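Q: structural data only, the sequence is not supplied:
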């Protein structure tokens, strides 16, 4: 009986950890796809004019021969300040841009990094796989520190 409870607990904790990782990957992919698969998308630079509570807006100057556009928005973060010039990619069909380069990649995968850290606690304590937990925590930590350093 106790063996069955142990296996049931491990299975339940594994499902919770898997759910966390899937949710983190899902939340990250919405932005990461535009940063990592940027070929064929509009690239350029945005000069931040001002920031609201959640977004900042500014004038977009494309790298190609297209006309510049005012009023494009970028998600507000600690690293975005008025007057900053950021290298960005335009999300197709929207007036929203995302950073490109290493900083953009790390920032896009930030939700997955947090999910990896949370899942590490469950993997180590609930499932009983300490090496996998330390690996998960290490990768999550690298993503979080990488975001901090590159932005």
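A: Yep, that arrived. For clarity, every value in this text was computed on a predicted model and none was experimentally measured. Numbering: from 1, shown residues only.
Q: use CA for all of it now, contacts and neighbours both
A: Will do.
Q: remind me, longest helix of this structure?
A: In the chain, with assignment by DSSP state H, the single longest helix is helix 2-36.
Q: C-terminal to that one, what's the next element?
A: Later in the chain than helix 2-36, the nearest helix or strand by DSSP states H and E is strand 43-51.
Q: give me the distance from that following strand to the chain's centre.
A: 20 Å (Cα atoms, centre = their mean, to the nearest Å).
Q: before we move on, what about stretch 121-138?
A: Centre-to-centre, stretch 121-138 and its host chain are 22 Å apart (Cα atoms, centre = their mean).
Q: hmm, who's touching it?
A: Surrounding stretch 121-138, the residues in contact under the criterion Cα atoms under 8 Å, 6 or more residues apart in numbering are 9, 10, 11, 13, 14, 16, 17, 116, 117, 118, 119, 120.
Q: rerun that using 7 Å as the cut-off
A: 10, 13, 14, 17, 116, 117, 120 (Cα atoms under 7 Å, 6 or more residues apart in numbering).
Q: quick check: closest non-adjacent residue to the third one.
A: The spatial neighbour of residue 14 that comes closest, neighbours along the chain excluded (Cα to Cα, 6 or more residues apart in numbering), is residue 127 at 6.3 Å.
Q: next up, a second structure to put side by side with the first:
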């Protein structure tokens, strides 16, 4: 293979890896920003009343003096059962809440963890940087394992 084609392949696969990481970070940040930058947002507790295929619903009891709300939704996860009380943050302007605390942070960054694992395959196999690939895979694995153990 000519050096020019080898270089072009590495650049193309580097762009694919960057695209994977950017998509994972963008997807994660949509939820993570409400948890990590929670100052000034409404906090409280949701009691899970029932779950559908993708979301769970229940009454929301806010911290402080705000009035309770009858029906808020939260993304369904394996760890959510009917009757569970979850500490949450309200997404501004919506009827949705996200889990707060360590478990919520890990859960929010799951898309980035998956993207890191996928990018590790591209980095190691396509670009030929095995140490960088192992690093990306390790960070992605830690994010996914952290989610498993904190929820």
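A: Now that the structure is in, tell me what you want to look at. In this text the structure is predicted, and so the values were computed from the model without any measurement.
Q: where does the TM-score land?
A: Once superposed, the chains reach a TM-score of 0.98 (TM-score structural alignment, normalised by the length of the first structure), with 151 aligned residues with a Cα RMSD of 0.7 Å.
Q: quick revisit: and the longest helix of the first structure against the second structure, how far off on average?
A: Compared with the second structure after fitting, helix 2-36 of the first structure deviates on average by 0.5 Å (mean Cα distance after the TM-score superposition for the first structure).
Q: that helix packs against which elements?
A: helix 102-108, helix 110-121 (3 or more Cα pairs under 7 Å, 6 or more residues apart in numbering; DSSP states H and E).
Q: give me the angle between it and helix 110-121.
A: Between the axes of helix 2-36 of the first structure and helix 110-121, defined by axes from the mean of the first three to the mean of the last three Cα atoms, to 10 degrees, the angle is 160 degrees.
Q: returning to that earlier point: ok, which of the helices and strands packed on helix 2-36 of the first structure comes nearest residue 56 of the first structure?
A: helix 102-108 (15.7 Å; Cα to Cα).
Q: output the residue interval of the second structure matched by the closest one.
A: Mapped onto the second structure using TM-score structural alignment, helix 102-108 of the first structure spans residues 102-108.
Q: which residues sit against the matching stretch?
A: For stretch 102-108 of the second structure, contacts defined as Cα under 7 Å, 6+ apart pick out 28, 31, 32, 35, 143, 146, 147, 150, 151.
Q: list the buried residues for that stretch?
A: Neighbour-count burial for stretch 102-108 of the second structure flags 104, 105, 106, 107, 108 (criterion: 16 or more other Cα atoms under 10 Å).
Q: ok, back up a step: the helices and strands packed on helix 2-36 of the first structure into a markdown table, with extra columns for distance to residue 84 of the first structure?
A: Below are these laid out as a markdown table (distance: least, Cα to Cα, whole Å):
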| stretch | distance to residue 84 of the first structure |
| --- | --- |
| helix 102-108 | 15 |
| helix 110-121 | 22 |
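Q: nearest to residue 73 of the first structure among the contacts of stretch 121-138 of the first structure?
A: Nearest to residue 73 of the first structure, judged by Cα to Cα, of the contacts of stretch 121-138 of the first structure is residue 116 at 28.8 Å.
Q: quick one, what contacts the closest residue to the closest one other than its chain neighbours?
A: Closest residue to residue 116 of the first structure apart from its sequence neighbours, by Cα to Cα, 6+ apart: residue 140 at 5.0 Å. By Cα under 7 Å, 6+ apart, the contact set of residue 140 of the first structure is 113, 114, 116, 117.
Q: how about the helix or strand harbouring residue 140 of the first structure: buried residues?
A: Per DSSP H and E, residue 140 of the first structure falls inside helix 130-150. Neighbour counts over helix 130-150 of the first structure (16+ other Cα under 10 Å) mark 130, 133-134, 136-141, 143-144, 146-147 as buried.
Q: over to stretch 69-84 of the first structure?
A: So stretch 69-84 of the first structure, judged by 16+ other Cα under 10 Å, has buried residues 72, 73, 74, 75, 80.
Q: so of the residues you listed, which ones are in strands?
A: 72, 73, 74, 75 (DSSP state E).
Q: look up how far residue 139 of the first structure lies from the second one.
A: As defined by Cα to Cα, to the nearest Å, residue 73 of the first structure lies at a distance of 30 Å from residue 139 of the first structure.
Q: same deal with residue 69 of the first structure?
A: Relative to residue 139 of the first structure, and taking Cα to Cα, residue 69 of the first structure is found at 38 Å.
Q: repeat that for residue 39 of the first structure.
A: Shown here: residue 39 of the first structure relative to residue 139 of the first structure, a distance of 27 Å by Cα to Cα.
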